[in-house]
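Trainee: Model the structure of this input:
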Amino acid sequence: MFQVFSLLVEIILVFALTAALLHRYGDWKRQNAMIVFVVLISWYFSLLTVFVLPLDISSTAYRQCLQSNVSTALNETSFRDPASCKEPWSYIPDRVFQRLWRIVYWTSQFLTWLISRLTPPLCLNFLGLIHMDSHIIKSHILETQYTQIMGHMDVISIISDGFNIYFPIVMIIISTATYFNVGSRLLSIIGFPQYFADDEITEDIVTEGQRLAIAEKDRRLRKGLLAKNEAAESSSYRTEQTNRRSRRDPGSGENLPEPKPTGVLKKTNRYRSRSLSASSTDSYSSSCTGSSSDESDTSPRDKEQRNSKGFTDFCIKNINLHAFGRREIEIAEQEMPGIMALRKRAAEDKPLKGAKIVGCTHVNAQTAVLIETLAELGAKVRWTACNIHSTQNEVAAALAEAGFSIFAWRGESEEDFWWCIDKCVNAPDWQPNILLDDGGDATHLTLKKYPTIFKSLKGIVEESVTGVHRLYQLSRAGKLLVPAMNVNDSVTKTKFDNLYSCRESIVESLKRCTDVMFGGKQVMVCGYGEVGKGCCQSLKALGCIVYVTEIDPICALQACMDGYKVVKVNEVISDVDILITATGNKNVICREHIDRMKNGAILCNMGHSNTEIDVASMRTPELMWERVRSQVEHVIWPDGKRIVLLAEGRLVNMSCSSLPSFVVSITAATEAVALIEMFNAPSGRYKADVYLLPKKLDEFVASLHLPTFDAHLTELTDDQAKYLGLNKNGPFKPHYYRY
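Mentor: Predicted coordinates:
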């Protein structure tokens, strides 16, 4: 009885171990229940075989000893003492194992999953490899209950029982080689660069697949709803017309005049007019950014496009918008003195002559000024958008009309997004030699699909927090093949674009989308970097009660000294009216947090991409999504609670408002100077690592913008410069100086 109890305890412990492994590595909460059940059973039976089979073998060995004694006693005159066969402490009666293995066998068959059927023999082979059952298998005198139920795996007659040893060895070798990427490493050694063992890229691919599935599901749902609404309106219109025809003037007996049909509008025009009347979200783009019904239904990738000069190497929404786009660009030029001054100074020298630049940034009027400046400096460019919602279609049209290879339109799908980047990187008669990236997407696609391009690449210029993080990860892993310039942490980017720009654009975005009154609202800002600081300053100035979440004790202390309460998300999530993420991280706000937010709370992102807020976790059957304005979604819970999600969790200031052109001028000039430095740097100055922009160039960018304010710098005397140990012309601060 004790042995049977021990077996029962072992079975329970093995199940607990299986459940723990599935919880730790299987992400079971997000999987289908049937998949979780099948995996749990298959893992459980595999581990059960490994842990319980030795008990079956020891019990069988004991029974074999008893049987041998009986046979010897029958053949010999002297009787052998049965006590010479020592009963093992783990001895289990035969009937118990018979029932156990039958349950395992028939359950495996019922699941009809091949690996569940093959796993038990494989585990037997493993035990054979370590000689735990060598006596039983080799002699074939008395089989275990396991082999009687499951059978042997002598699948290759020539090798016969040798398969029980060779097969596990081969499996162990293959598994080990796969785990350590031996094949990829060998290919890299012999000159074929491989992209391997990058958890972040693997995760990006999985996330991309999930997004594509969600986007397709939403597209079909919207299409069905639009068709249903249109059919209902048409039916209502026909009914109304019929009723009107049936009514007659009682005095004359004649029909009343029929009104002109006004009840049914084109579906795209109706929805667009609703968006424009309800919100000024898109006011920074021309109203002509919209399109007709035919244009909305046809993807730009499916249309033949040509500008007035016959140029076709571009893909945009509507080339006919180019005149409006040119107006937007000219307006932006008036507020971008720094980049225009750089264009004027360097146009004759052509410092970028021979440069072939792939750009992946936001496509708007300010970016267009940068693109045309790079062209004036001698570069050839191919450009795409780093955000599917931030493109100004009329600006993209103006660039295409001017002869630039631009691949971007507002409202791209995930598939369109990656297709556009691919078209910029890989094109006939095109070998890029420098990348300008925002977020690292172009860099990582090039690494994954076109690693040979890095042989001709001079470097990468990255302007975002997320992209810089990814570059440093590549550098630490030894996979960064070219030099990279970290523009994001240059002073002219961090202090102006991240701080001053976000300080204004966050308020404008929230106002345009929600018309919210800020006074007295409780706001949580996740992250107190430069972007977070700017958001907190403007919201506090408008009377908001601001909470901050931080992982860095230095930033947290700054927040405390600036008068903000530093908290954990869970502490105030149920009380806040507005939640803003500004971390550059992923899954900062997950479904667990969102479920606890109060009715009517506003959720938006000022970081990068749409990974800071786990939007995918809200795409579930029990939640209903309702678009109430352009870039404004109401996510409705079964109990009626609504959460207001802006820009689908993407950059709210780029999707729902505009950036001050002057601030973008500082960033654009910094990027242009970084490209010039990277392209013209002598061989050997920069290794395959991540570098900050030289301080002298930072100061040069700042000096380009001072004349706008009629600012006059004080010059050091020779004696003062000697005393400070500085050059009179700069740089004036060391790299470690904190502005």
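Trainee: From now on I want contacts and neighbour counts done on CA atoms only, so please keep to that.
Mentor: Fine.
Trainee: So Ile573 versus Arg591, what's the distance?
Mentor: 12 Å (C-alpha to C-alpha, to the nearest Å).
Trainee: ok, those two, which is more surrounded?
Mentor: The residue with more neighbours, out of Ile573 and Arg591, is Ile573; 22 against 14, by other C-alpha atoms under 10 Å.
Trainee: Chain neighbours aside, what residue packs nearest to the more buried one?
Mentor: Sequence neighbours aside, Met597 is the residue nearest to Ile573 in space, at 5.8 Å (criterion: C-alpha to C-alpha, 6 or more residues apart in numbering).
Trainee: Now do that neighbour against Leu603, distance only.
Mentor: As judged by C-alpha to C-alpha, Met597 and Leu603 stand 9 Å apart.
Trainee: go on, Asp689?
Mentor: With distances taken as C-alpha to C-alpha, Asp689 is found 37 Å from Leu603.
Trainee: go on, Tyr691?
Mentor: Taking C-alpha to C-alpha as the measure, Tyr691 falls 35 Å from Leu603.
Trainee: please give me the structure for this one as well, since I'd like to look at both together:
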Amino acid sequence: MAKVESGRRKIEWVKNHMNVLNYLKELYKDEQPFKDVNVAISIHLEAKTAYLGIVLHELGANVSITGSNPLSTQDDVVEALKEYGLNVHAQRTLDQDIYWKNIEKILESNPNIILDDGADLGITLMNKYPEKVKNLWGICEETTTGVKRYKSLYRQNKLPVPVILINDSYMKYLFDNRYGTGQSTWDGIIRSTNLSVAGKTVVVAGYGWCGKGVAMRAKGLGANVIVTEVDPIKAIEAIMDGFSVMKMNDAARYGDFFVTVTGDINVITKEHFLKMKDGAVLSNAGHFDVEVKVKDLEEIALSKREVREGVEEYILPNGKKVYLLGKGRLVNLVNADGHPVEIMDLSFSLQLEGAKYIKENHEHMKINVEPVPYEIDQKIARIKLDTIGVTIDELTQEQKDYLNDWK
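Mentor: Purely as a prediction, here's the structure:
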């Protein structure tokens, strides 16, 4: 019961701070737009995701929910969520068999709509349960890694249903990817290590929206920031934002903290580990545990031990120590609570609106991968402004005519 009470308190806390989602719940409560709709969710299962599931359930959906990463599930939230009438199968574990069995359990619900984070749920349905595709109307995808996978399926003409790219929608990537990842990544690092960031050198691998957020927060904490990139345009952007830019091979010798946010494999490997300072801290904020090549670290290390919760010390052949956080998985979720509540309020409001759009339009939607319609982005933005008491100007008809005139 203690675990249930702990999870319940977490859910109650986020409920009190997710004002946009609460607005939408009140707006649609009489309409019950998801009545008898089977919604399957695979998103990092902590309190904010739980509350999204509860809201969908209260709006009529039959909700089945699991996690989207082996170590990002919070077991107390899972136990509490079962009391809300949702079909829950999730567990914090490194056992891949348990993780995939939970995914498959969720798919037994024959989903009409999938809310995905990383594409594991949707792709498993397509690969292992093709007979269930006929029940599926569409998918909303939360994150960059899932977008990459669904776009690949689309290019190969293997995508059977439309996918709404929540990640590529303005009200997601401008805030979730930048301010959410920026704050929560450092939350995970600082909680784990209790070390100062000020005066240290931080190496950020990748300068997309997530990398921008991580670098910006590091700078705000007083760090010297080095960015590594493969995209020349993003590299110039990082330079003009005031950061040093160099190859990882060169940056390896300077970093006190390393954060990977690229979505690709083998960003930090053996050659880099061996050049690092004694005491360098390694972390990853990309969806999968493939950016810091842990296999290389395991192979070359003379010894390994856990020195703090979520912190593993590796002693290298040169006698230096490096520290890996969260086993190379998402540091902001494995070693902390993920993005701030108000940030996920925006992203999960987009998920709800995206699901509603699929429900109302699936019979006419073409198979495609694209963001939510711009009107939905604007709707969520206006609701957010309203909930914080901010009003903005509107164009007069004369101004609209001027902007639309070619003269």
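Trainee: Just give the TM-score of the two.
Mentor: Remark: TM-score between the superposed chains equals 0.95 [TM-score structural alignment, normalised by the length of structure 2]; 404 aligned residues with a C-alpha RMSD of 1.7 Å.
Trainee: Need the overlap of contacts for Met597 and Leu603 of structure 1.
Mentor: Ile643 (C-alpha atoms under 8 Å, 6 or more residues apart in numbering).
Trainee: ok so, going back, residue in structure 2 matching the residue nearest to Ile573 of structure 1?
Mentor: Met597 of structure 1 maps onto Met276 in structure 2, with residues paired by TM-score structural alignment.
Trainee: can you check Gly534 of structure 1 too?
Mentor: In structure 2, Gly534 of structure 1 lands on Gly213 (TM-score structural alignment).
Trainee: I figured its match hits Phe175, correct?
Mentor: No - contact between Gly213 of structure 2 and Phe175 fails when scored by C-alpha atoms under 8 Å: they sit 9.1 Å apart.
Trainee: Which one's more surrounded, those two?
Mentor: Gly213 (24 against 20).
Trainee: biggest helix in structure 1 by residues?
Mentor: The helix spanning the most residues in structure 1, taking DSSP state H as the definition, is helix 199-246.
Trainee: State the span of structure 2 onto which whatever helix or strand comes next after that helix is aligned.
Mentor: Note on helix 199-246 of structure 1: by DSSP states H and E, the next helix or strand toward the C-terminus is helix 267-278. Using TM-score structural alignment, helix 267-278 of structure 1 lines up with nothing in structure 2.
Trainee: Need the residue closest to the centroid of structure 2.
Mentor: Geometric centre of structure 2, nearest residue: Thr143, 5.3 Å, by C-alpha atoms, centre = their mean.
Trainee: residue range for the longest helix of structure 1 in structure 2?
Mentor: So helix 199-246 of structure 1 sits over no part of structure 2, by TM-score structural alignment.
Trainee: Please apply the same query to stretch 449-468 of structure 1.
Mentor: On the basis of TM-score structural alignment, stretch 449-468 of structure 1 is assigned to residues 128-147 in structure 2.
Trainee: Name the surrounding residues that touch the matching stretch.
Mentor: Under the criterion C-alpha under 8 Å, 6+ apart, residues 43, 110-120, 122, 125-126, 160-168, 263, 287, 347, 351, 354-355, 358-359, 362-363 lie in contact with stretch 128-147 of structure 2.
Trainee: residues of it that come out buried?
Mentor: Across stretch 128-147 of structure 2, burial judged by 16 or more other C-alpha atoms under 10 Å covers 132-133, 136-147.
Trainee: Ends of it, what's the gap?
Mentor: From the first residue to the last, stretch 128-147 of structure 2 extends over 20 Å; the measure is C-alpha to C-alpha.
Trainee: how distant is it from the center of its chain?
Mentor: 17 Å (C-alpha atoms, centre = their mean, to the nearest Å).
Trainee: before we move on, what about stretch 345-358 of structure 2?
Mentor: Centroid separation for stretch 345-358 of structure 2 versus its chain: 15 Å, with C-alpha atoms, centre = their mean.
Trainee: Would you agree Val37 of structure 2 is in contact with Asn62?
Mentor: Yes - using C-alpha under 8 Å, Val37 of structure 2 is in contact with Asn62, at 6.0 Å.
Trainee: just checking, what residue in structure 2 corresponds to Lys641 of structure 1?
Mentor: Match for Lys641 of structure 1 (TM-score structural alignment): Lys320.
Trainee: Contacts only, for the equivalent of Lys356 of structure 2 over in structure 1.
Mentor: The alignment partner of Lys356 of structure 2 in structure 1, by TM-score structural alignment, is Ile676. Ile676 of structure 1 makes contact with Pro351, Leu352, according to C-alpha under 8 Å, 6+ apart.
Trainee: ok, now how distant is Ile676 of structure 1 from Thr492 of structure 1?
Mentor: 16 Å.
Trainee: now Ala19 of structure 1
Mentor: Taking C-alpha to C-alpha, one finds Ala19 of structure 1 at 52 Å from Thr492 of structure 1.
Trainee: neighbour count winner among those two?
Mentor: Per other C-alpha under 10 Å, whichever of Ala19 of structure 1 and Thr492 has more neighbours is Thr492, with 23 against 17.
Trainee: would that one count as being in a strand?
Mentor: No - the assignment for Thr492 of structure 1, made by DSSP: H, G, I helix; E, B strand; the rest coil, is helix rather than a strand.
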